[in-house]
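Visitor: Predicted structure and sequence below. I'll ask about it afterward.
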Amino acid sequence: MTSRAATHLSGSLVENRPELWLDHFPWPGGDTHKYARGHLAVFSGPASMTGAARLSARGGARIGAGAVTVLSPPNALLVNAIHLTAIMVRSLADANALDAFQEKARCRAYVLGPGFGNLEKANAFAITVLAFKQASSLVLDADGITAFRDKPEILFEAIKSSASHVVTTPHEGEFSRLFPDLGEDEGLTRVDRAREAARRSGAVVILKGEETIIADPDGRAAINRNATPFLATAGSGDVLAGFCGGLLAQGMPPFEAASAAVWLHAETASRFGPGLIAEDLPDALPAVLTELGPKALKPKRR
């Protein structure tokens, strides 16, 4: 029996390789400056859960965002400030303060969910970002996804009525919280499920796993096969969200940004190998980027 959801599925399926997205990669030009390279904001959780946001922020900075700000609950401000240098920290209490921040900072992208904790506030922040007058991009990860498990249609409607781009990064459990019927449908492959979820939600979906699927609402999908088991370590998904947010902040199209983030995340981990922890990923990324970059960006040999 063919699933009813399967009748909506169409589009190309390709393997995720640099040729898919390299022409869209935001290499800096000679006349650039930090804000031209994009401002990324990452929402932090409470004082005891701030590490995840800092991992995302560092990932966004390493992949090229010109400025990165961690938006911190007031009671976690000092914890974040002690651990950050080039990354800025801003106290943010509620959604009203978020509106005021965006009016001044004009961030191009936000990451919401890593270590966030407060699902009610995550819900409010996501809806607020999607309602901004100035279009921005939003990466929803972890608690940013779970915040809508009771009424996912509210998120989907907000995405489709917004000028902003959204990328979601669920593992299988988080996927089933937003799309319980797809998670239980044995007639669909993982590619089918990701495609239908993207079509239904209006967001690019990164369905994480041994072979991660990247699906666009227009039906395009890519399958990523360069991952390593060493990525199975706490915080690696937070870095992936930061990689994606950093590319979106630089103006990369969402499907290509998601595909690039997934490939670079896996390639960096594969090259690092045994002993990998999440903190290693941002610092190991530049070597991979140097190999991919145009000739003008490669260091000269002496």
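Guide: Good, I have the coordinates. As the structure is a computational prediction, the values presented were derived from the model and not from experiment. Numbering: from 1, shown residues only.
Visitor: switch to C-alpha atoms for all contacts and neighbour counts from now on
Guide: Will do.
Visitor: how about the closest residue to A81 other than its chain neighbours, secondary structure?
Guide: Closest residue in space to A81, ignoring its immediate chain neighbours: V89 at 6.3 Å, by C-alpha to C-alpha, 6 or more residues apart in numbering. When classified by DSSP: H, G, I helix; E, B strand; the rest coil, V89 comes out as strand.
Visitor: Against that first model, consider the following:
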Amino acid sequence: MTQPLAPSPIDLDALSLPRPGADTHKHSRGRLGVVSGGPLRTGAARLAARAGLRMGAGLVKVLCPPDAAPVLAPALEAVMLDVFHDPLDLERLAEPMDAVVIGPAAGVDEATVLNMAALERTGAALVLDADALTVFAGRAEQLAQGLDRDDVITPHAGEFERLFPGLLARSGREGAAVEAAAALGCVVVLKGDRSLIAAPDGRLRIEAGGAAWLATAGTGDVLAGMIGGLLAQSMDSFDAASAAVALHAEAARRFGPGLIAEDLPGLLPPLLAERLDAPGATP
């Protein structure tokens, strides 16, 4: 068993959150794409997209298959929408994006694998969650081939176990997160009561406060969008994942009972204002 590590608590004060300057425009604030599933599975993408917009990405666009567009179009306002017909089409649409989220309700099928391969060719920083991880169950080596240090995966324990069977039992959560990050060559967010963020170089952080109110459907989709929103603004992937995890948990703690995923994006502006207006914050 890997010797348990001592993760560092996330210190939001030490992380430099992006903020716009006087000459900033929407494209310079970062462009985030979110890949949607089919017509009955659009909610996850909408949650992720709204969260990315709230985190400060200047332009957020949902990319969807044609049959999902009539469902999504009436439900989106500031978030833009575009349709892709095949992986090459998705690659073309994602090419201008700085970051892309894929996985929430994407489908556990070969289409998701091909769409991920298309996104990997764009150079955008990727956030992989849910179906984008489950589709590689037992095939972590294949997943690793398309990832790099700018990318982030966000598994809960079940998804992690499917990717790395037995690793949690052998190495414990801390050791397993670090081993997985090294094996994949990307940042790993192992979600749970005390979420862990591991970098490929061995660094490890923990969200020590926890937030049991996050145990409700869709909150992971919001977290993926939050990370994507920070990556789109060129924040370092390890720091972006750490900041998003900390803000996600703090929002849930402040809201408390009755929290649902739809509440979370609207809770972010005051939390961001506190950080960006704090003494020492970079203007």
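Guide: Structure received. All figures in this text were calculated on a predicted structure; none of them were measured in a lab.
Visitor: TM-score for this pair?
Guide: Once superposed, the chains reach a TM-score of 0.94 (TM-score structural alignment, normalised by the length of the second structure), with 280 aligned residues with a C-alpha RMSD of 1.8 Å.
Visitor: Just the strands from the stretch 101-250 of the second structure, written as ranges.
Guide: Along the stretch 101-250 of the second structure, the segments classed as strands by DSSP state E, counting those that start in this stretch run 125-128, 152-153, 187-190, 196-198, 204-206.
Visitor: List the residues that contact the aligned partner of G117 of the first structure in the second structure.
Guide: Aligning on TM-score structural alignment places G117 of the first structure opposite G107 in the second structure. Residues counted as contacts of G107 of the second structure (C-alpha atoms under 8 Å, 6 or more residues apart in numbering) are G37, D131, A132.
Visitor: Distance of G107 of the second structure relative to M235 of the second structure?
Guide: The gap separating G107 of the second structure from M235 of the second structure is 29 Å, by C-alpha to C-alpha, to the nearest Å.
Visitor: Same check on R253 of the second structure?
Guide: 25 Å.
Visitor: what are the ranges of the strands in the stretch 1-150 of the first structure?
Guide: Under the criterion DSSP E, counting those that start in this stretch, strands of the stretch 1-150 of the first structure are mapped to 13-15, 39-43, 67-72, 88-91, 109-112, 137-140.
Visitor: Tabulate these (a markdown table), appending mean neighbour count and distance to L78 of the first structure.
Guide: A markdown table is the format used below for those (neighbours: other C-alpha atoms under 10 Å; distance: least, C-alpha to C-alpha, whole Å):
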| stretch | mean neighbour count | distance to L78 of the first structure |
| --- | --- | --- |
| strand 13-15 | 15 | 44 |
| strand 39-43 | 30 | 15 |
| strand 67-72 | 26 | 9 |
| strand 88-91 | 18 | 9 |
| strand 109-112 | 31 | 20 |
| strand 137-140 | 27 | 25 |
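Visitor: what's the closest of those to P274 of the first structure?
Guide: Proximity to P274 of the first structure (C-alpha to C-alpha) singles out strand 13-15 among the strands of the stretch 1-150 of the first structure, at 25.5 Å.
Visitor: average offset between the closest one and the second structure?
Guide: Comparing strand 13-15 of the first structure with its match in the second structure after superposition yields a mean distance of 1.3 Å (mean C-alpha distance after the TM-score superposition for the first structure).
Visitor: so where in the second structure does that strand end up aligned?
Guide: Alignment of strand 13-15 of the first structure against the second structure: residues 7-9, by TM-score structural alignment.
Visitor: what does stretch 58-70 of the first structure give?
Guide: Under TM-score structural alignment, stretch 58-70 of the first structure corresponds to residues 50-62 of the second structure.
Visitor: residues in contact with that stretch?
Guide: Contacts of stretch 50-62 of the second structure (C-alpha under 8 Å, 6+ apart): 18-19, 25-36, 45-46, 49, 78-82, 222-223, 225-230, 232-233, 264-266, 268-269, 272.
Visitor: Restricted to helices, list the residues you listed.
Guide: The helices, defined by DSSP state H, take in 45-46, 49, 222-223, 225-230, 232, 264-266, 268-269, 272 from these.
Visitor: circling back: look at R253 and M235 of the second structure and report which has more neighbours.
Guide: Taking neighbours as other C-alpha atoms under 10 Å, R253 of the second structure and M235 compare with M235 leading, 20 against 17.
Visitor: which residue packs closest to the more buried one, ignoring adjacent ones?
Guide: Closest residue to M235 of the second structure apart from its sequence neighbours, by C-alpha to C-alpha, 6+ apart: P18 at 7.0 Å.
Visitor: Roughly how far does the aligned partner of the one you found in the first structure sit from V70 of the first structure?
Guide: Taking TM-score structural alignment for the superposition, P18 of the second structure sits opposite P26 in the first structure. From P26 of the first structure across to V70 of the first structure, the span is 22 Å (C-alpha to C-alpha).
Visitor: do the same with L188 of the first structure
Guide: Distance of L188 of the first structure to V70 of the first structure, computed by C-alpha to C-alpha: 39 Å.
Visitor: And for R177 of the first structure, the neighbour number?
Guide: 20.
Visitor: same question, T32 of the first structure
Guide: Count around T32 of the first structure with other C-alpha under 10 Å applied: 10.
Visitor: Ok, the one 5 residues further on next?
Guide: Neighbourhood size, R37 of the first structure [other C-alpha under 10 Å]: 22.
Visitor: which residues touch the aligned partner of it in the second structure?
Guide: Aligned against the second structure by TM-score structural alignment, R37 of the first structure finds its counterpart in R29. The contact partners of R29 of the second structure, taken as C-alpha under 8 Å, 6+ apart, are P20, G56, A57, G58, L59, A232, Q233.
Visitor: Compare those residues and tell me which has the most neighbours.
Guide: For those, neighbours tallied by other C-alpha under 10 Å; top is A232, 32 neighbours.
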